[in-house]
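Engineer: Return a 3D structure for these sequence lines:
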Amino acid sequence: MPTAPDAAPPELAAYLEGLPEPHILFDRRYRILAANAAYRARFSPGASVLGRTCHDVSHGFAVPCDRAGESCPLARSLTSGQRERVLHLHHTPQGEAYVDIELVPLRDATGTPAFFVEKMAPLGVAQGQASARGLIGRAPAFREMLALIARVGPSQASVLLLGESGSGKELAARAIHEASPRAARPLVVADCASLPETLFESELFGHERGAFTGAQAARPGLVEAASGGTLFLDEVGDIPLPMQVKLLRLLESGTYRRVGSTELRHADLRVVSATHRDLPAMVAGGRFREDLYYRLGGFPIRLPPLRARPGDIPLLAASLLARLAPRRRLQMAPAALAALAAHPFPGNVRELRNVLERAALLTDGDTVTAEVVARALAIGAAPAGQPAAPAARRGGTAREAQRAALAAALASHAGDRASLARALGISLRTLYRRLAELDGLQAP
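Structural biologist: Got it, this is the predicted structure:
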């Protein structure tokens, strides 16, 4: 295999230096030969990266990314013979951050790739560590979703977000908007599930004075408010059938009319929609227009449920607690995290937030224990709409939740009973009592 020179061609290094985005140049042995000012300022202020390997600088890996669980754009480019694009979680001076990487091979006179240029675009809409805002996660399912958001964000394509209630569809919509050229303009949310059919058209398109009883003045709609930006149609599966044809016209022609007006208006916006419903089944049942379904679903992205990414619960818990109780600096005991990981969370991240809010209120000190998590899970355990369970049944629910929390703690703890009690945030005497009460569960 040919060996690339030890230094970057001066004209190429000078060209990269003038680019506004972070760029590096490296050879087939992963050695960085040039890094422009934007890269140095963002990823290595005050430290030289020349001569180091890209995988060492970006990840702290001693071996190439594809041998350490990541996707290596260089290896992919050598196989495909063309440019490659991947999403990586990089080490930066500010902590770990998601970076969208585009690699371009540069060929020598024989047509063999000799150098590789990487353009790096930090993806500020998501974090791989606890954060006060944005999407948070590191699990493979989360990263697959994030890679799709990074791909489609800068485009004008219509995006359909699919996922269970509470899985973060509005956050994903905001991430798509913030990754787009429209980020400086509004993101307007239309909650389709909460709009009554009689007012849907007026809310979406606006109305003229006197268009209907109570319309005492002309009023712009959500489409107008989103001009130049993004319109997010949340729970699009709840749009009434009569309105679906008018929405289709907006999507296909970019035009609409206010209620009570014959004037045709133009809309400059991008549409992102979301639903937890099975739209193909609704199409088959005649409850959703097939043409609208295909128009909305130009680029579908499925959001993973929380149970598909249990490894992200510690990150999410730390972030949510910081938002829910910013002055208290609450910590999660290891056994408390184990108890959360053992819960299926049918309500996804929204349910996790509710549980942590209860846990914060039930915690007197600075550590949330497994016992508190069990109580937080037990509160309000009856399904919505059903009468409250009798006291004996509520006690049984709490008992089962405590059993699950303690069982998770026992399974995850390798020390003796004293250290287990410390991890749970309770006294050794209380631990023995809990073990006896919960049908004699045995500590390790």
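
Engineer: Going by C-alpha atoms from here, please, whenever you check contacts or count neighbours.
Structural biologist: Fine.

Engineer: Which parts of the stretch 201-350 of the chain are strands?
Structural biologist: Using DSSP state E, counting those that start in this stretch, the strands found in the stretch 201-350 of the chain span residues 206-207, 219-220, 230-234, 255-256, 265-266, 270-275, 299-302, 331-332.

Engineer: other SSEs contacting the fifth one?
Structural biologist: Packing partners of strand 265-266 (3 or more CA pairs under 8 Å, 6 or more residues apart in numbering; DSSP states H and E): strand 255-256.

Engineer: same question, the third one
Structural biologist: Packing partners of strand 230-234 (3+ CA pairs under 8 Å, 6+ apart): helix 169-178, strand 187-191, strand 270-275.

Engineer: Comparing those, which comes out most buried?
Structural biologist: Ranked by mean neighbour count under mean count of other CA atoms under 10 Å, those are led by strand 270-275, which reaches a mean of 25.

Engineer: who's in contact with that one?
Structural biologist: 156-164, 169, 173, 229-237, 251, 296 (CA atoms under 8 Å, 6 or more residues apart in numbering).

Engineer: on that earlier part again, please convert the strands of the stretch 201-350 of the chain to a markdown table, extending it with distance to residue 422.
Structural biologist: Compiled in a markdown table, these are given as follows (distance: least, CA to CA, whole Å):
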| stretch | distance to residue 422 |
| --- | --- |
| strand 206-207 | 60 |
| strand 219-220 | 59 |
| strand 230-234 | 45 |
| strand 255-256 | 64 |
| strand 265-266 | 64 |
| strand 270-275 | 44 |
| strand 299-302 | 41 |
| strand 331-332 | 13 |
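
Engineer: Would you do the same for the sequence below? I want to compare the two.
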Amino acid sequence: MTNNVSSDSQSQSQPILSPDRAELTSFLEGLPEPHILCDPDYRIVAANQAYRHLYGGEGELTGRTCYEVSHHFDRPCDQAGESCPMARARESGQRERILHLHHTSCGQSYVNIELTPLLNPRGEMTGYIEKMETVQHAHLQPQAQGLIGRSPAFRQMLALVMRIAPTDSAVMLLGETGTGKDLVAQTLHASSQRAAKPFVPVDCSSLTETLFESELFGHERGAFTDAHRAKAGLVETAHEGTLFLDEVGDIPLTMQVKLLRLLENGVYRRVGSTEQRQADVRIISATHRDLPTMVREGRFREDLYHRLCTFPIRLPPLRARADDLPLLADSLLSRLMPQRRIKLTSDALELLGHQPFHGNVRELRNLLERAIVLTDDTQIGVEAVEWALQLDRDLLKDPQDGAKESTLSGSHLPMGGTAEGTLRGSWQRLRVEQLRERLQGWSGTRTELARELGVSERTLYRKLKALGMV
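Structural biologist: Purely as a prediction, here's the structure:
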């Protein structure tokens, strides 16, 4: 072909001159990745075998619109609430890349799209080539591993992950504890050109200042007491792969300058050695700390911060991913109890949706594990979730307030029976007279009363309604 169309076009940004259509169709057919050729009106002119396999069609794809096949839309993506790479290419005149959610033969999947405009000799756009790449490490159904979600906040984060993953740029993952920074780091590695090489995590918060240098860079025999043999460090172990520095804000200040040297020059020395070694690693770091504040206070080097934070990605908290809660809960339950196929009732799921989850997905996992223990059924009801939540509340209470604990406190619940039956019995022990007495002298809100009783507002309302008090 006179005008070669590269299947590895991420480094190119310009459109290409349109070759003969038959020649181009033949070329696309030989590419391993799914490709289609579209006209300016979104109609599919040609689809290669990989695309037909991905979208479950043979000859019937030709003549249909790309948005109908991939999205099941009746209008272009940008008119249906999505970002359209074709519309963006019209404005920019260049190649465009975007993350979309597509309907494929395997169900809904995340797909990276790279769209290349085709020009005629007069510089007019005559069509577009779309290359599709299914994202392997993010899912829309419960999975044993990988990222899971479909909320706008999750999709925005995933789009950044997929855009930066193929590069060697240093990535800083920012977010609250329990948001899955280690999982995102693994996804970045698995989606990179270094995927076949080691992924080496370093828990910076667990390393003392004396151990940090030795663990990271290794040491020679006799470098210090008990160094009976030479040892390779984690940087050396991660050669040609990815080094993940988790909780990077906990790196001792005296060690930060040595890490900076590694980032700037790619060189390091083992403890006890004068030999300079070369490192070929990609650095991904993560923290829940406020590093800019630490920089201003002199607790974190500014030059190191800028080297680590080449491409920052903020992970959304669980409370910003309300749409993902059912997916995450199902996935966690299947991981925790694969043999029981246990599910949450709709009321229990609704109750979970009202929790702040300051510990995010990790806290959700702990809560679900407790709820599993507290129920013997195949469904986790709202009462079991309330009991699991109460166990957390009891941990946060001041021991001096033990005498004031609610009648419904988890520590007062008898052993035996199901969680649902136990909590129902606890409600019965909370006499009508006690409730009336509380209500008569209560000047706060129902939400505050429920909190004092140690139950959800929804449960309190149901009990009051059953007793004719509302």
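
Engineer: And the TM-score, once the two are fitted together?
Structural biologist: Here the TM-score for the pair of chains, by TM-score structural alignment, normalised by the length of structure 1, is 0.88; 410 aligned residues with a CA RMSD of 2.1 Å.

Engineer: re the thing from before, take the helices and strands packed on strand 230-234 of structure 1 and write them to TSV, including distance to residue 332 of structure 1.
Structural biologist: Below are these laid out as TSV (distance: least, CA to CA, whole Å):
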stretch	distance to residue 332 of structure 1
helix 169-178	24
strand 187-191	34
strand 270-275	33
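
Engineer: Relative to residue 317 of structure 1, which of those is closest?
Structural biologist: helix 169-178 (16.6 Å; CA to CA).

Engineer: Now do the strands in the stretch 351-470 of structure 2.
Structural biologist: Ranges of strands within the stretch 351-470 of structure 2 are 379-380, based on DSSP E, counting those that start in this stretch.

Engineer: Which parts of it are helices?
Structural biologist: Under the criterion DSSP state H, counting those that start in this stretch, the stretch 351-470 of structure 2 carries helices at the ranges 360-373, 382-396, 419-429, 432-440, 446-453, 457-466.

Engineer: picking up where we left off before, looking at the strands of the stretch 201-350 of structure 1, spot the one closest to residue 100 of structure 1.
Structural biologist: Residue 100 of structure 1 lies closest, by CA to CA, to one member of these: strand 299-302, at 17.6 Å.

Engineer: can you pull the contacts of residue 328 of structure 1?
Structural biologist: Shown in contact with residue 328 of structure 1 (CA under 8 Å, 6+ apart): residue 366.

Engineer: aligned partner of it in structure 2?
Structural biologist: Counting by TM-score structural alignment, residue 328 of structure 1 lines up with residue 340 in structure 2.

Engineer: Also residue 288 of structure 1?
Structural biologist: Residue 288 of structure 1 maps onto residue 300 in structure 2 when the alignment is built from TM-score structural alignment.

Engineer: Residue 178 of structure 2 versus the residue lying closest to that match once chain neighbours are set aside, what's the distance?
Structural biologist: Computed as CA to CA, 6 or more residues apart in numbering, the closest residue to residue 300 of structure 2 that is not its neighbour in sequence is residue 294, at 5.4 Å. Noted for residue 294 of structure 2: a distance of 21 Å to residue 178 of structure 2, by CA to CA, to the nearest Å.

Engineer: neighbour count winner among the two?
Structural biologist: residue 178 (20 against 15; other CA atoms under 10 Å).

Engineer: That one corresponds to which position in structure 1?
Structural biologist: By TM-score structural alignment, residue 178 of structure 2 lines up with residue 166 in structure 1.

Engineer: same deal with residue 196 of structure 2?
Structural biologist: By TM-score structural alignment, residue 196 of structure 2 lines up with residue 184.

Engineer: Likewise for residue 67 of structure 2?
Structural biologist: Per TM-score structural alignment, residue 67 of structure 2 is aligned with residue 55.

Engineer: Just give me the match in structure 2 for residue 237 of structure 1.
Structural biologist: Alignment note (TM-score structural alignment): residue 237 of structure 1 maps to residue 249 of structure 2.

Engineer: again with residue 362 of structure 1
Structural biologist: In structure 2, residue 362 of structure 1 lines up with residue 374, judged by TM-score structural alignment.

Engineer: surely its match meets residue 384?
Structural biologist: Yes - applying CA atoms under 8 Å as the test, residue 374 of structure 2 and residue 384 come out as touching, 6.0 Å apart.

Engineer: Many thanks, I have nothing further to ask.
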